[in-house]
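In: This is a predicted model, with the sequence first.
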Amino acid sequence: MDNSNIQQYMASELILAIGDIPTYALYGEVGDDPTADWVHCETIQIRSRLHNYRILPHRHEKLFQILHLAEGTAEIVVDGRSTQLIGPAIVTLPPMTVHGYTFSPDVQGTVLTLFDSRLTHILAEMDGVRETFRSVHLISLHDHEDAARTLTADIASLAAELAGRGSARSEAIQARLMLILIALHRMQGASQTDGGRSPVRRALQHALRFRELVDLHFRSHQPIEIYASRLGLTSPHLNRICREHLGDTALGVIHQRIILEAKRYLTFTSLSAKEIALALAFDDPAYFARFFKQKTGLPPLAFRAMQQDAMA
């Protein structure tokens, strides 16, 4: 998919249907320019006003997004948790994050979208930066006035490159995007000076890579030994790293991810508990119900009722 045209991939609210949670490639129009087929840029206003300034919860399968809220307000819901943002602010969203927005009618800003695989390629030689963007970040720019001005200028320059037809256009777009990503990384206080050579830094990289593998394979219920082997670690070593950097055992991290997905299904779909159990590769729906209650304190349908009451 890396070499496909992103504007074709993003066309017409394409739903990829994982369960009943809408999984959009993205809204967009088919373009005819092959020189920047991996990135898309549009204003928040032009898309949100078509939907009365409300974008219902959905997720993108293979796309990474940066939303720059320059002016106005936004309520963002990420995995059922609501946060109010007042511009200027930045939101970064890795693939498969369930999110939705309600914007004020005076909203101004930009949404940048690119293939997550291209993000990995761009940041491949920049140790520590890629890890920053494996998680959701909501960044207020009110305390970063100089950085906010620079980001606004860099995003405007990137949009101008996309709209133009200059020579080395794709390379210029990539360079502008890299500056934006580095600025956001620095705001997170994530810059490292040890080049990844310290034991602590290496352990953190293993922990983040493990979490990435869990995101890919949690439905298959693989044993810890398989994950450890893929990381070149022993199971006890992986457990120590997870406790130190992720706050739980390796098995606990896997269980957290399964429960998160179950909560998403219960909150955003009408699937029955049995259907959700099957979607998460539980052979016994009764065991799934017990597992869910053990981890959350509520049976699945009671959790759904609670979420519906809260959203109402």
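Out: That came in fine, so what should we check first? Numbering: from 1, shown residues only.

In: make it CA atoms for all contacts and neighbour counts henceforth
Out: Fine.

In: With the flanking residues excluded, which residue is spatially nearest to Val111?
Out: Excluding the flanking residues, the one nearest Val111 by Cα to Cα, 6 or more residues apart in numbering is Leu67, at 4.5 Å.

In: The one you found reaches Pro94, doesn't it?
Out: No - in this structure, Leu67 is not within contact of Pro94 by Cα atoms under 8 Å, at 11.7 Å.

In: tell me, what's touching those two both at once?
Out: In terms of Cα atoms under 8 Å, 6 or more residues apart in numbering, Leu67 and Pro94 are not both contacted by any residue.

In: For the spatially closest residue to Leu177 that is not a sequence neighbour, list the residues it contacts.
Out: Computed as Cα to Cα, 6+ apart, the closest residue to Leu177 that is not its neighbour in sequence is Leu158, at 7.0 Å. Contact partners of Leu158, counting by Cα under 8 Å, 6+ apart, are 172-173, 176-177.

In: another one to put next to it:
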Amino acid sequence: MRTVPTYSLYGVNSSEPLLDQLHFESIASRSQLYAWEIKPHRHERFLQFLYIHRGSGEALLEGRKERLASGSLITVPPHHVHGFVFAPDVDGIIVTMTDTYLRTLLAGLPGTVPLFEHPRHDRVARRHALAGTLALFREEMESVSPWRGASLSALLTLMLVGIARIAEASAPAKTQAGSRPARHFRQFQQLLETDYREQNDIAYYAGAIGVTPTQLNRICRQLAGHSALQLIHARVLAEAQRDLLFSDLDIKQIAMTLGFSDAGYFSRFFARLTGQTPTAFRESGRARLPAFAIKDALNATDMAGAADA
């Protein structure tokens, strides 16, 4: 039985934590060991940044294919499925940190952590301040200078601030304010991410946040355009779709892992929200999602096989 692989670091068994809370290396040093292809996987508690100084590649982010080029900056939070194919001429860095270390670095910047909760692909212009910070980070990580650790930590904080500014600028204005509804909504998102497999109702989340179910619905509609129940269902659906596309779990197994009492109930839930049965979605989704590859650099491989990593 194959699920979506969960790695600590590119194929390292997830039971082996990083020696420190931070790890960094060149893209080439790791990916060339795997014929320049990192197959779809996810991390349980690690957040990653990949930055391409020169060269090209492709990224798979939650089933969406992104073309990578010079200046591409990819942010991958925990739990999100991702994979990469790089051209052999790629020159870039990979930074991996624990989510707790991220929160530590951003402790003095309230409201910034939620900006790192979704995968991002940003293009950083050569003259952008963030590009300069990334270049300095690479220089420092390749050096053996005194106080290297302190310098890397400071540069990493600057990197996070730069990424947060880009994310904040692209966020809808109504979600930028640090108002009480916005804080309650972030609490709801964090609880939902932790408990979505438990099939909790709206009253559970509202009580945990300290609001009424009516208030929670109002907040969700104001900030996300959907009711709290719709957001709960959407989170469960997203995980079901990941498992259908990237694992070989059968329908009953997927239903059980998501808290459904039987496969029939899960299938009706899925069909109501997508208009397709789980089996039809798996077949059509995989047909539309061939293995991503760089022309003339790698031979195309079947996406179902890519999930076997």
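Out: Ah, there it is. None of these values were measured; they are calculated from a predicted model.

In: What number of residues are in the vicinity of the residue nearest to Val111 of the first structure?
Out: 20 (other Cα atoms under 10 Å).

In: tell me the secondary structure for the equivalent of it over in the second structure?
Out: Per TM-score structural alignment, the equivalent position to Leu67 of the first structure in the second structure is Leu50. For Leu50 of the second structure, the assignment made with DSSP: H, G, I helix; E, B strand; the rest coil gives strand.

In: Pro77 is in contact with Leu50 of the second structure, correct?
Out: No - using Cα under 8 Å, Leu50 of the second structure makes no contact with Pro77, being 11.8 Å away.

In: Redo the contacts of Leu158 of the first structure as JSON lines? Include neighbour count and distance to Leu298 of the first structure.
Out: Putting the contacts of Leu158 of the first structure into JSON lines (neighbours: other Cα atoms under 10 Å; distance: Cα to Cα, whole Å) gives the following:
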{"residue": "Ala172", "neighbour count": "16", "distance to Leu298 of the first structure": "52"}
{"residue": "Ile173", "neighbour count": "19", "distance to Leu298 of the first structure": "48"}
{"residue": "Arg176", "neighbour count": "20", "distance to Leu298 of the first structure": "47"}
{"residue": "Leu177", "neighbour count": "20", "distance to Leu298 of the first structure": "44"}
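
In: Helices - which of those residues land there?
Out: 172-173, 176-177 (DSSP state H).

In: tell me which of the residues you listed is nearest to Ile6 of the first structure?
Out: Closest approach between these and Ile6 of the first structure, by Cα to Cα: Ile173, at 14.4 Å.

In: What residues does the equivalent of the closest one over in the second structure make contact with?
Out: Applying TM-score structural alignment, one finds that Ile173 of the first structure aligns to Leu152 in the second structure. Listed by Cα under 8 Å, 6+ apart, the contact set of Leu152 of the second structure reads 137, 140-141.

In: Using the alignment, find which of these stay in contact in the first structure.
Out: By both residues aligned by TM-score structural alignment, their matches' Cα atoms under 8 Å, these still in contact after alignment to the first structure are Glu140.

In: buried residues in stretch 187-195 of the second structure?
Out: Buried residues in stretch 187-195 of the second structure, counted by 16 or more other Cα atoms under 10 Å: 187-189, 192.

In: For these, which two are the farthest from each other?
Out: The largest separation in these, counting by Cα to Cα, is between Gln187 and Leu192 at 8.5 Å.

In: Aligned to His121 of the first structure, what sits in the second structure?
Out: In the second structure, the residue matched to His121 of the first structure (TM-score structural alignment) is Thr104.

In: Roughly how far does its match sit from Phe246 of the second structure?
Out: Thr104 of the second structure sits 32 Å away from Phe246 of the second structure, going by Cα to Cα, to the nearest Å.

In: ok, these two, which is more surrounded?
Out: More neighbours surround Phe246 than the other of Thr104 of the second structure and Phe246, with 25 against 12 (other Cα under 10 Å).
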